[in-house]
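Trainee: Based on what follows, work out the 3D shape:
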Amino acid sequence: MVCWKLVRDRIGEELSGREGVLVYRVSGEQLEALLRVKIVEEAIELAESGDVGEAVDLVEALLEWLRLKGHGLEYVLRSAEEKRRVRGGFSGGYVVVWPDRDSC
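Mentor: Modelled structure (predicted):
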C-alpha cells in the first residue's frame, strides 16, 4: 500500500532525504486539488476528535486554498456575514429530519 498526503512545509523539509520516504513538491492545479483533500481530511479529524488543534489545521489548509483561488479571509468573512444576514447562522441549533429521504 502507498500512503501519500499533503503535509506542512517544515514536515516535508524534515522528511526530505530520509530513507524510505519520497518527498516532492507540487504547485498549481495539483496543489489546489491536494488542499481540497487536506481540508476534508482535517474536517473529518475535527469531527471525530473535537480537538481545537484540528480546527487550526483546517483553517490553515483553507486559508492556503483561498489564497490559491485569489481570495482571502476577509472575503470569506464578508460572504459569511451576508449569508448569515439572509439565511441566519447556526447558533439556534435547528435540526431538520426528513423521514422519507435516504440522504440529505
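Trainee: all contacts plus neighbour counts: C-alpha atoms, from now on.
Mentor: Fine.
Trainee: which stretches of the chain form strands?
Mentor: Here the chain has no strands by DSSP state E.
Trainee: can you pull out the helices in the chain?
Mentor: Ranges of helices in the chain, per DSSP state H, are 9-15, 28-49, 52-68, 73-87.
Trainee: another one to check against the first:
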Amino acid sequence: MKSISVKELAAMGQDAAIVDVREDDEYADVRVAGTKSIPLSRFAQSLAEVPASGTVYVMCAAGGRSAQAAAYLEDQGYDAVNVAGGINEWQLDGLPVVRR
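Mentor: All right, here's what the predicted structure looks like:
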C-alpha cells in the first residue's frame, strides 16, 4: 500500500481528493477543509461515495483506520494512498483545519 506524509499531501493543494474515515463526531470536531467524510464503520456500504477516478488520499486520526480503508480500496481497484499520521500529524505540523 502506498503512503504519503501530511506535508506532501498539503503541498498538493485543494485538488487532492481526500476521504476522511473517522466517525462523524470526530470529523465534526476537526477536519481538513474539502475532505469527504465516509466513516470506516459504514465504508463498504458507502463505496459509491468515493471519487471514482484519480488518486484517493485516505485520512483518519493517526493512520490505522485509513490504512485499512486504503487497502480495501486497492482491492476494489482504486488508486488509494494512506495519509500517514492522519489529522493528528496534520495539526502537529500546524497545517490548517476547520473546527466545529
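Trainee: After superposition, what is the TM-score?
Mentor: TM-score of the superposed chains, computed with TM-score structural alignment, normalised by the length of structure 2, equals 0.26; 43 aligned residues with a CA RMSD of 4.1 Å.
Trainee: Single out the most deeply packed of the helices of structure 1.
Mentor: Most buried of these by mean neighbour count (mean count of other CA atoms under 10 Å) is helix 52-68; its value is a mean of 17.
Trainee: what does that one rub up against?
Mentor: Applying CA atoms under 8 Å, 6 or more residues apart in numbering, the contact partners of helix 52-68 of structure 1 are 28, 32, 35-36, 38-39, 42-43, 45-46, 72-73.
Trainee: can you tell me how far residue 83 of structure 1 sits from residue 76 of structure 1?
Mentor: Distance, residue 83 of structure 1 to residue 76 of structure 1, using CA to CA, to the nearest Å: 10 Å.
Trainee: now swap in residue 28 of structure 1 and tell me
Mentor: Applying CA to CA to residue 28 of structure 1 and residue 76 of structure 1 gives a distance of 21 Å.
Trainee: Same question for residue 84 of structure 1.
Mentor: In terms of CA to CA, residue 84 of structure 1 sits 12 Å off from residue 76 of structure 1.
Trainee: Give me the buried positions along the longest helix seen in structure 2.
Mentor: Ranked by residue count, the top helix of structure 2 under DSSP H comes out as helix 64-75. Along helix 64-75 of structure 2, these residues count as buried under the neighbour rule (16 or more other CA atoms under 10 Å): 64-67, 69-71, 73.
Trainee: which one among those gets closest to residue 10 of structure 2?
Mentor: Nearest to residue 10 of structure 2 among the buried residues of helix 64-75 of structure 2 is residue 66, at 16.8 Å by CA to CA.
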